[in-house]
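>>> sequence and computational prediction follow.
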Amino acid sequence: MRNKMELVQGNLIVNSDSGNLLRELVKAMSECERFYFSVAFINFSGLQLLLDPLKEAERKGIKGKIITSTYLNFTDAKALKKIREFNNVELKVFVTDKELGFHTKAYIFENKDNYKIIIGSSNITQSALKSNIEWNVGIITKENGRFIQDVLKEFDYLWSRSDEADHDFIVRYEDFLKSLKNTQTTHLLIYENKQKYIIPNRMQRQATENLERLRSFGEKKALVIAATGTGKTYMSAFDVKQVKPKRLLFIVHREEILKKAKETFELLLPNEDITIGLLTGNYKQKNVDYVFTTIQTISKCFHEFDKGEFDYLIIDEAHHAASPTYQAVLNYFEPHFTLGMTATPERSDGYNVFDLFDNNVALEVRLHEALEDELVIPFHYFGITDIEGIDLSDVDIDDIAEITKRLKVNERVDFIIEKMNFYGHDGEKRKGLGFCASIEHAQYMASEFNKRGYESVCLHSANSPEIREQYINRLEDDHDQLEFIFSVDIFNEGIDIPSINTVLMLRPTNSPIVFIQQLGRGLRKHAEKNFLTVLDFIGNHNKAFLIALALNGSRYYDKESLKVAMKTGFASIPGCTHIQMDKIAQERILAQIDKENFNSMKYLKEEYFEFKKLNQGRIPYLLMDYVKFDGAPDPVKFIDREKTYLQFVSKVEKNDYINELLQNEAFKGTLKELSSKLPLKRVYEFVIIQYLLNNDEINLEIAKQQILKVVNHVEEDSILHAFECLNQDYYDNVQIKNKPKLVELSNGKLIKTFLLNELLDNEEYRKYIEDVVHYGIFRYEKEFKKEYYGVPHFKLYEQYQMVDAALLSNYRKTHSSFRGSGLLTNGNDYFLFIDLHKEDDIKESINYQDKFIDEHYFQWQTPNSTSQKTDRGKNIIYNNRRGIKLHLFVRKYRKIDGKNEPFIYIGTGDTVHYEGEKPITVKIKLKKPIPSNLFTELTKKV
């Protein structure tokens, strides 16, 4: 009984959206007076995440003792060396043998009046601290209690039995690990020669399923967009294995990747009775079943094949397919199916790569999705406040000469090297890329690093491909002394250096797109690498907040969600990826976010022109231009500002060509009508319009067939409702008067109006009408996937406006009536639209009646007129019994920066308690608990 009384507090610590062991350790270290760790394993991936807390403890004079072990030889010698650099930490190693294992995972913190002890399953590795399924129990106990005395006694016993981790010990251990690694390599080589059994990852499965769906509806082309290193070649081989074409042509842009692609197919198709060969300058295997060739070779000899020779055509690096060389080949062959694959759809030389593949995107995997699916390695990002001597506050971010001049400071080089050495890197040899402001800056950095003993080179666009390849090979070579390549932008895209383990961001970030491209250079999986170290030196320039946009990973953001993400260390980022900013950098960025109005014309223009610059200076005339880039602005914001995207471009560009187009009121009105639907919450209407772009009429049966190309299932009543919506059945009188009629409903068919036909006959008008339709469908597929959401058609945690509920529940009265009230109904569906803060002032007036009780329960107050005795009152308080579905939509604030905020759908719930009259206060249990990160975002005050 006495022992139970000693435990003042206990809690379970797991790695989840709402927290992880790392966060608990960092907090405990910041509060303690001493600490004692006993963990079986410490590797550098985990230790790097604790370096700053250890440094802070050293600064404050807080001492610690750490015991780890040689059990299973898993502890890194490199991690031991790093711990020894801290003057405040004593380190010992428990040496194990075959008979005796060492499994402890205990973290003890001595506080002023008590002890905090965390005991459980986690070692000091990145996955144990952040993402693994781990159970750890945190206990706070009095300092004189029996439990803590037993723990400390056991720690002292292990300490006495452990060896001091001095220099000699670590050298011996390091040599032993190297000898062990050499022995294992031999075994690995033998194993590699055996037949592998490879199964598709989630991305590959999803892509092949979507490709099969598209083919089943008669589509003959498709595009797959996925980051470098995510397994696109394997995916194509899995699809080919499924389709079993008699003859296949695989075209690549560069010969060096051709043999790898061929080997992948040979590995996955070993028993298919297929011959596979190369068609290049050196190999002429034209008569094999599956021909792997370069565009340079096939473009010279494609006429030697029949047009229908190949059933299946694969274009790797499909962003090149718009070039005349590719077009000559692609226009000649008539395969049953053509697959394009690219990591960089933006590199299409002014052409729209989506059009080349009939706007069929089978899959798009961007950075955050690749991290979530573990298709790339995690990164550890450290945002470091630049030295005081660097002042960029009064410099235009495009004034490269001035920025270069201010960054060329010896003291800054020393600071960069100091931080680089402090945080370290994964693996033995440092292999780094440094991104600079200009060629002059890159040359300066390479020169200064060389002076300080870090062998470096500068590479830029003037260097030949041969020179680039030479230095890349040197950097990748473990035995070469080259440690760094400094560049400006040649590594933003397309260059693959798999073993890169360090990225230095040495210039002000002026674009989330460029930031993501540079970050992505180091994320490819590699046998010698578990994580990428990213050091970002954040100055006081006025666009530092763009870093937060890039790291947040969402194109669709608002000021408050960004601030919460910053405050919580971007908790929603998946896996072992770690984002940490020092206090000054964080406060600086938060202040900038607070000050910035993301909806102002000034901000939107800056976003647009920065994007235009990355579009090689060309005006991005199409909405589809924006989906080419990971990290691009959301063009719907431009539409919201000026009713259509072209009107926004017209306003900021003063462009005669666009102004002339917009003189046609019918064309402008049609663009407005279509653009007002974006972003789509239901795809049916746009799929129907897409069909009508090339056909005069559509019936329900054909509409269903077309819709099923995009989604798994659709209700026939919902298709009919879409027909009625397109026929303007649910518009009010003002809408009918002001909106063009594009289709007519007659005898169960939708028929194109003369107006739409006339517009589509004009090539220029057609291009922009098609663009809005394609963009709407593409974005819907990206955000909603193929899923069927039922009726009402709501996706959990998606954003909605009130009027959307009318459309998505097949409401058959005027839809504009769905506004102005917190409770709207359609039959047995009750829609609760709730503001958590009642006033426009986002700092004040929390709504204490309508609030989250926790992740499972929500308290809501009915409209003032609702009585328990009325039908409506009974439907709310006895909803489950009466078959009433309560749909909850919440938003934190009504307006941010003068713009109405959307609501977030948090699902259905049942009333479990009620009290009061006019209004009734009800407690609703959510069918699905709200995710912790969203709960934090909606409830946390910043």
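Yep, that arrived.
>>> from here on, contacts and neighbour counts on C-alpha atoms
Will do.
>>> how about the strand or helix carrying residue 937: buried residues?
Using DSSP states H and E, residue 937 sits in helix 932-939. By neighbour count with 16 or more other Cα atoms under 10 Å, helix 932-939 contains the buried residues 932-934, 936-938.
>>> quick one: which of these is nearest residue 557?
residue 937 (11.9 Å; Cα to Cα).
>>> residue contacts, the closest one?
Residues in contact with residue 937 (Cα atoms under 8 Å, 6 or more residues apart in numbering) are 561, 564-565.
>>> which stretches in the stretch 801-942 of the chain count as helices?
Secondary structure of the stretch 801-942 of the chain by DSSP state H, counting those that start in this stretch: the helices cover 802-808, 871-877, 932-939.
>>> how close does residue 747 sit to residue 697?
11 Å (Cα to Cα, to the nearest Å).
>>> tell me which of the two has more neighbours.
Neighbours per residue (other Cα atoms under 10 Å) separate residue 747 from residue 697, with residue 697 holding more: 20 against 8.
>>> secondary structure element holding the residue nearest to residue 670 when sequence neighbours are not counted?
Nearest non-adjacent residue to residue 670, counting by Cα to Cα, 6 or more residues apart in numbering: residue 740, 6.2 Å away. Counting by DSSP H and E, no helix or strand carries residue 740.
>>> also residue 658?
Short version, using DSSP H and E: residue 658 is in helix 656-661.
>>> list the buried residues for that helix?
Buried residues in helix 656-661 (16+ other Cα under 10 Å): 658-659.
>>> comparison target, given below:
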Amino acid sequence: MEQNFKDHLLETPADYKVNPEQILINNKLLTKEESIQYFLNSYEQKVSQELSEYLDQSSIELAEYISNRTSQSIKSIPFRLSLYGNKSIEKYRHELTNDFQLLESKLITNDHQSGNYLINHLKNELLTCDSFDIIVSFIRGSGLNMLVNTLNILREIGIQGRIITSTYMNVTEPKALSTLLNYSNIKVKVYQSSKATDSFHTKAYVFHRKNHLSSVIVGSSNISAAALKTGEEWNIRTFEKASDSIYLKMMNRFNKLWSDDKTKEVNEEFIKKYANYMDNGKVIRPYINSFNISKTENLTNEIKPNSMQKTAIENLLNSITKGHKRGLAIAATGTGKTYLSAMCAQQVEPENVLFIAHRIELLEGAIRTFKNIFKDEPVENFVIYKGPNREFSKFTFASVQSLANDVDNLDPQLFDFIIIDEFHHATASTYMKIIDHLQPNFLLGLTATPERTDNGDIYGLAEYNIIVDVRLKHALESELLVPFQYYGISDNTVDFAINKGINEKDIIKLLSTNTRVDFVIEKMSQYTLSGSMKGLAFCQNKEHAKYMNEEFLKRGFNSQVLTSENSDIERLAAIRKLEDEEDPLEIIFIVDLFNEGIDIPKVNLVLFLRPTESAIIFTQQLGRGLRKFEGKEYLTVLDFVTNDRKSYLVPIALSGNKEFGGKEKLKSLVENNFNNLSENVHIEMDYKTKERILKAIDQQDFMSSEFIKKEIKQFLEVVRIETKQAEKKLSILDFYNFEDAPNLSIVFKGTYQSLPALNKAIKEARAIDEKILKEPITKWLFEELTKLIPIKRLYDILSILLVLKNQAISLDDIQKFIEHTFSISLNQQARTKIELAMKRTSKLQYQKQMVFNWNEEEQILENPIVLDNDIIRELDDYLSFVVASYQQEIDVKLLNQEEELELYKEYSRIEVAALVGFDKDLSSWRDGVKQYKGNHYLFVNLEKDQNNVEEHLLYDDYFISSEYFHWQSQNKTSQQSPTGQQYINHKRDNHKIHLFVRRKNTEDKRTLPFYYVGQVDFVSAKGNNPISIVWKLQQPVPKEILNELEY
């Protein structure tokens, strides 16, 4: 049947009851009028009204509206509602994605931006089918793990399935087959090749449903992490319909293969033989009951820069062009810092290179790296400097101590390009002796841990020139660390809900039971690891760790326990055993191994066996298993989530503490399986875990002083451990140096208005904090600085900092500082914005008196306040923090744009006013609509507070889809009015419409910022006073943001 899109919109299944009178409609294409009636009968009143307004629209617009509105806004369609009723899957509602539709044909491509991953589609299909058939050429544990939670549900509700796979190319993993055998509701067979040419490339998924609602997915994806989520895959999803027979033909073909003589049932004996063959690894001629194997070799030794290294090289060359003599590269351990430095040297083409490190082992490793990059250089050009009599070469490698002893005798211009490893030590006296004496054309600092500074400003030392900053999140996105799969497992063996206020001893009793040990082992058996087990298990305390070790040993595991009672030699020996592939040690039970700052690349399993008490510590422990290692495909993380009240910390940790933006964002992340994170990260929680976490989020006040103080105390604990300074107090730079620092938009928007005040509240004030708080004027100054953190209004905070440090600062001075620091040339409109920021600074009032003076004629901002050297040094830290965090979060190219607005960033109205160059009082931006210089700025609350907003202001604003937005003008605006005409004809008049959206006005007493979703274009208008306008967004809103806003 050929579809005529001008006349028909939807195709319905046979025997589906479409209206209250139980009228049956056969499988057919519905006309435009029938399509409208079809959705009117679904009892969605709001949509019914909207659909009536679309009667005069074209069929294409109507079809797009129906599809998008039902998937994005209603979050349920008749098919899903009926399935809930028929299959009793209402309690698993969190497992289905909101865009799932049964009557839909689509291409699935593992698109990260839209979250259109095959794994999500498979789970939707499996959870709503009556039975299923899967035929794939191979099954790997990395992909099967992602389906374990869904398969457990299918077993629980009795859904039967059949799977055909193969041992073609020996890619299927024996452990994955063993896992499938544990499911009594699933039958598994293997297609065995009889000759080398008898290949098996089939990849198809068939989902059977009653009432002709079956569906199929066919394309390129087997069952592996790459195929289901990260790889470039093309799969077509379609459904059973009268217009073709794809479903029937696939079902018949599957049944034929299922009965074929070449298709053999998988049992324990088969898996054992297959595993033995895989271990043996011999290549033999393929024949029935044998296993094909194929090996490929990497025929090139060429070393190419990874994404981090490419960015760093580009930024380095640009900063040299702009006159910088120094730069700093910050990159997580294992991401290739030494290779980066060699590649930078290769691009700069210096006459000679000096590489400085503090240990001889690091120098030897660096030499190997440089030889790999500079392959054409003779061996004699690479030397280690050992004393004043040793000749230098083109590539000289020196320990900091040996060089410091002789540096006074060296020509300051001796070296063209200097690299200093572990640059966080650079402010120490030994390093400074070298840095002060030598004057290379460029000095490059390398560090993975900027937090471990020796109480000095390494950012200022590097001219605030950060050429790259790659932390854990970016390293995962760039595939510089191993992917990880996190599974949140509801732990019903422990009940903390009925034990409020229990102490540590009671917690250990609840965690230390045979039932719980058996449950942990059962869940471990369901997941396939990347290689033989090499695990770390984090426990509540020493007693708990010892108990778990004893019980695992009784059950046949080869395990060990490590606590602070063990010596350094014992700890090192245990780590070496875990690293040794030949050693039988499988798992170490620990409490505080993360305190030692040790990474164990071989680790492929992390177990969290205790309630999460700190998001920061959780992330630190998770990170111990993320180092890459040959043959390590992914890290498996099993988190046994109890029903304690702090389970909300899990999503905070997984999404990143700095990214935490409040309850609705967290809840949306949990509901949607963290699809906004890197595609190299798979996070899945079973439905009970999701319900527990969502409940805990609702119950927690994230703006309370107690919550903030506890977060800061835990952060301080991590800072002390990582810096190995037991008495250290928090500085503003700690919030940049540590990737998992608390989100400052939360920390300083509640009770505590500055870092000194917060440090005092947790009884960890520094001497400088006491000094700042003692004088009312300095207390006020630091509160004003804190109001501008996180950094959006760069010019404003720099105006305050630079004038405080210099007594007086000119417009030219600030422009030159920004241009040099950020390696950018500012245009005239940027210069005008700097002037406006300086004028705003001059209007700041302390006790109703102006503090600073603006000299209009000379364009100089003057500061009458005399600050002592201690406070000036503190301001230096704030300046380093501002520069570093701005470069990390904001594209500096925006500084030259008319509107310094970045898509999908969050802004307050005042921030928007400043960033677009508003030249009057910023606080005048209070309303939902603002016009300035030919631009219209629309600020929308999707959820109106009906108790506090007058009825005439309850505008009907909502997303029709990711591309269309329905907005109502102010009540006094008609289509014929000047304002109405400006909206309708904004393109003709060359006016821009900017849309800012937030879900609601406040949350936990905090005013929420708006998402900037970009410029919009006029589509249509209806009515007057107010006008109902449909805007089309120039860029579709990413799925994760839409999910959050519509949650």
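Happy to help now that I have it. Keep in mind it's a predicted model, so treat the numbers as computed, not measured.
>>> superposed, what's their TM-score?
The TM-score (TM-score structural alignment, normalised by the length of structure 1) is 0.90; 928 aligned residues with a Cα RMSD of 3.5 Å.
>>> follow-up on the earlier one: structure 2: matching residues for the helix holding residue 937 of structure 1?
Helix 932-939 of structure 1 lines up with residues 1039-1046 of structure 2 when matched by TM-score structural alignment.
>>> from the chain's centre, how far out does the matching stretch sit?
15 Å (Cα atoms, centre = their mean, to the nearest Å).
>>> check stretch 462-474 of structure 1 too.
31 Å.
>>> please spell out which residues along that stretch are buried.
Within stretch 462-474 of structure 1, the residues scored as buried using 16+ other Cα under 10 Å are 468, 471-472, 474.
>>> what are the ranges of the strands in the stretch 501-650 of structure 2?
535-538, 559-562, 587-590, 605-608, 635-641 (DSSP state E, counting those that start in this stretch).
>>> in structure 1, which residue range corresponds to the fourth one?
Strand 605-608 of structure 2 corresponds to residues 502-505 in structure 1, going by TM-score structural alignment.
>>> average offset of that stretch relative to structure 2?
Mean deviation of stretch 502-505 of structure 1 from its aligned counterpart in structure 2 after superposition (mean Cα distance after the TM-score superposition for structure 1): 0.9 Å.
>>> now do stretch 587-594 of structure 1
Stretch 587-594 of structure 1 sits 1.2 Å off on average (mean Cα distance after the TM-score superposition for structure 1).
>>> show me how far that stretch is from its chain's centre.
Using Cα atoms, centre = their mean, the offset of stretch 587-594 of structure 1 from its chain centre is 22 Å.
>>> counterpart of it in structure 2, which residues?
Under the criterion TM-score structural alignment, stretch 587-594 of structure 1 matches residues 691-698.
>>> in the matching stretch, what counts as buried?
In stretch 691-698 of structure 2, counting by 16+ other Cα under 10 Å, buried: 691-697.
>>> touching, residue 851 of structure 2 and residue 839? I think so.
No: counting by Cα atoms under 8 Å, residue 851 of structure 2 does not reach residue 839; the two are 11.9 Å apart.
>>> okay, the two: which has more neighbours?
residue 839 (22 against 18).
>>> test my guess that the more buried one contacts residue 852.
No: shown here, residue 839 of structure 2 and residue 852 do not form a contact pair, counting by Cα under 8 Å, at 9.4 Å.
>>> returning to what we had before: mind putting the strands of the stretch 501-650 of structure 2 into CSV with mean neighbour count and distance to residue 343 of structure 2?
Shown next, in CSV, are these (neighbours: other Cα atoms under 10 Å; distance: least, Cα to Cα, whole Å):
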stretch, mean neighbour count, distance to residue 343 of structure 2
strand 535-538, 25, 35
strand 559-562, 21, 40
strand 587-590, 24, 38
strand 605-608, 23, 34
strand 635-641, 25, 29
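>>> which residues in structure 2 does the lengthiest strand in structure 1 align to?
Identified as the longest strand of structure 1 according to DSSP state E is strand 903-915. Aligned by TM-score structural alignment, strand 903-915 of structure 1 corresponds to residues 1010-1022 of structure 2.
>>> any idea what residue 345 of structure 1 aligns with in structure 2?
So, by TM-score structural alignment, residue 345 of structure 1 is matched to residue 450.
>>> can you count the residues close to its match?
Neighbour number of residue 450 of structure 2 under other Cα under 10 Å is 24.
>>> mind telling me what element it is part of?
Using DSSP H and E, residue 450 of structure 2 falls outside every helix and strand.
>>> repeat that for residue 126 of structure 2.
helix 118-127.
>>> for that helix, packing partners?
Contacts defined by 3 or more Cα pairs under 8 Å, 6 or more residues apart in numbering; DSSP states H and E place helix 118-127 of structure 2 against helix 141-157.
>>> so which bit of structure 1 is the helix it packs on matched to?
Counting by TM-score structural alignment, helix 141-157 of structure 2 pairs with residues 44-60 of structure 1.
>>> sorry, back to before: which residues does the match of residue 345 of structure 1 contact?
So residue 450 of structure 2 contacts 330, 423-424, 737 (Cα under 8 Å, 6+ apart).
>>> could you identify the most distant pair in the residues you listed?
423 and 737, at 13.2 Å, using Cα to Cα across these.
>>> and the two? Which one has more around it.
residue 423 (26 against 21).
>>> that one maps to what in structure 1?
Using TM-score structural alignment, residue 423 of structure 2 pairs with residue 318 in structure 1.
>>> what's the closest of the contacts of residue 937 of structure 1 to residue 26 of structure 1?
Nearest to residue 26 of structure 1 among the contacts of residue 937 of structure 1 is residue 565, at 18.1 Å by Cα to Cα.
>>> and that closest one, that one's in a strand?
No: applying DSSP: H, G, I helix; E, B strand; the rest coil, one finds residue 565 of structure 1 to be helix, outside a strand.
>>> just to check, it is in contact with residue 552?
Yes: with contacts counted by Cα under 8 Å, residue 565 of structure 1 reaches residue 552, the gap being 7.0 Å.
>>> and these two? which has more neighbours close in?
residue 552 (23 against 20).
>>> distance check, the more buried one against residue 380 of structure 1.
14 Å.
>>> and what of residue 83 of structure 1?
For residue 83 of structure 1, the distance to residue 380 of structure 1 equals 18 Å [Cα to Cα].
>>> tell me which residues in stretch 928-936 of structure 2 are buried?
Applying 16+ other Cα under 10 Å to stretch 928-936 of structure 2 flags 930, 935-936 as buried.
>>> next: stretch 598-608 of structure 1.
598-599, 604-605, 607-608.
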